[in-house]
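Participant: Can you look at this prediction? I've put the sequence above it.
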Amino acid sequence: MTKLLLTPTEAAELLGVSRSTVYELMNSGDIESVRIGRARRIPSAALHAFVTRLRGEGHAA
């Protein structure tokens, strides 16, 4: 079964960036996140949308 929500650490591993970078992206609104209690989680679809936006920006340049 595929996870619907990822921890920032899991998202960082998938993106190949640091956990700090993922938190910066969440704080800036570049990557959508949700709160469950005190924990922040990232919908897997939000990661796909983020990468798709980055790819689109690369083609425009």
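Facilitator: Good, I have the coordinates.

Participant: going forward, measure contacts and count neighbours with C-alpha atoms only.
Facilitator: OK.

Participant: What ranges does this structure have for its helices?
Facilitator: 8-15, 19-28, 44-60 (DSSP state H).

Participant: Could you say which one of these comes nearest to Arg38?
Facilitator: helix 8-15 (13.2 Å; Cα to Cα).

Participant: From the contact counts, what lies against the closest one?
Facilitator: helix 19-28, strand 39-43 (3 or more Cα pairs under 8 Å, 6 or more residues apart in numbering; DSSP states H and E).

Participant: now for these, which one comes closest to Arg55?
Facilitator: It's helix 19-28; of these, that one is closest to Arg55 (Cα to Cα) at 16.1 Å.

Participant: ok, structure two:
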Amino acid sequence: MPWEDGVEMTEGTRFMTVAEVADQIRVSKMTVYRLVHSGELEAVRVGRSFRVPEHAVEELLSKSFYQAG
């Protein structure tokens, strides 16, 4: 089901808090907020906070993967 901002949600989509995302990818909450505000990480605003779909974190990591060597 598409939402008005173009974020695609499916039934059963799991949402994470900014703190959970920061914990999972081992960065600060401020870094997650920067990623959200820059558009690099999809998020849905709920009141005054953001919720990030789990698939968006996986996409961010897969497209940010860098192989050294």
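Facilitator: Perfect, thanks for sending it. Nothing here was measured: the structure is a model prediction, and the numbers come from that model.

Participant: if we can go back for a sec, turn the helices of the first structure into JSON lines, including distance to Val34 of the first structure and mean neighbour count.
Facilitator: Compiled in JSON lines, the helices of the first structure are given as follows (distance: least, Cα to Cα, whole Å; neighbours: other Cα atoms under 10 Å):
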{"stretch": "helix 8-15", "distance to Val34 of the first structure": "11", "mean neighbour count": "16"}
{"stretch": "helix 19-28", "distance to Val34 of the first structure": "10", "mean neighbour count": "15"}
{"stretch": "helix 44-60", "distance to Val34 of the first structure": "10", "mean neighbour count": "12"}
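
Participant: Now distance to Ile36 of the first structure too, for these, in a markdown table please.
Facilitator: Formatted as a markdown table, these follow (distance: least, Cα to Cα, whole Å):
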| stretch | distance to Ile36 of the first structure |
| --- | --- |
| helix 8-15 | 13 |
| helix 19-28 | 15 |
| helix 44-60 | 15 |
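
Participant: For Gly37 of the first structure, which of those is the nearest?
Facilitator: Across these, closest to Gly37 of the first structure is helix 8-15 (Cα to Cα), at 15.1 Å.

Participant: The second structure: matching residues for the closest one?
Facilitator: Aligning helix 8-15 of the first structure against the second structure (TM-score structural alignment) gives residues 18-25.

Participant: residues in contact with that stretch?
Facilitator: Outside stretch 18-25 of the second structure, the residues within contact range by Cα atoms under 8 Å, 6 or more residues apart in numbering are 28-29, 31-33, 50-52, 57.
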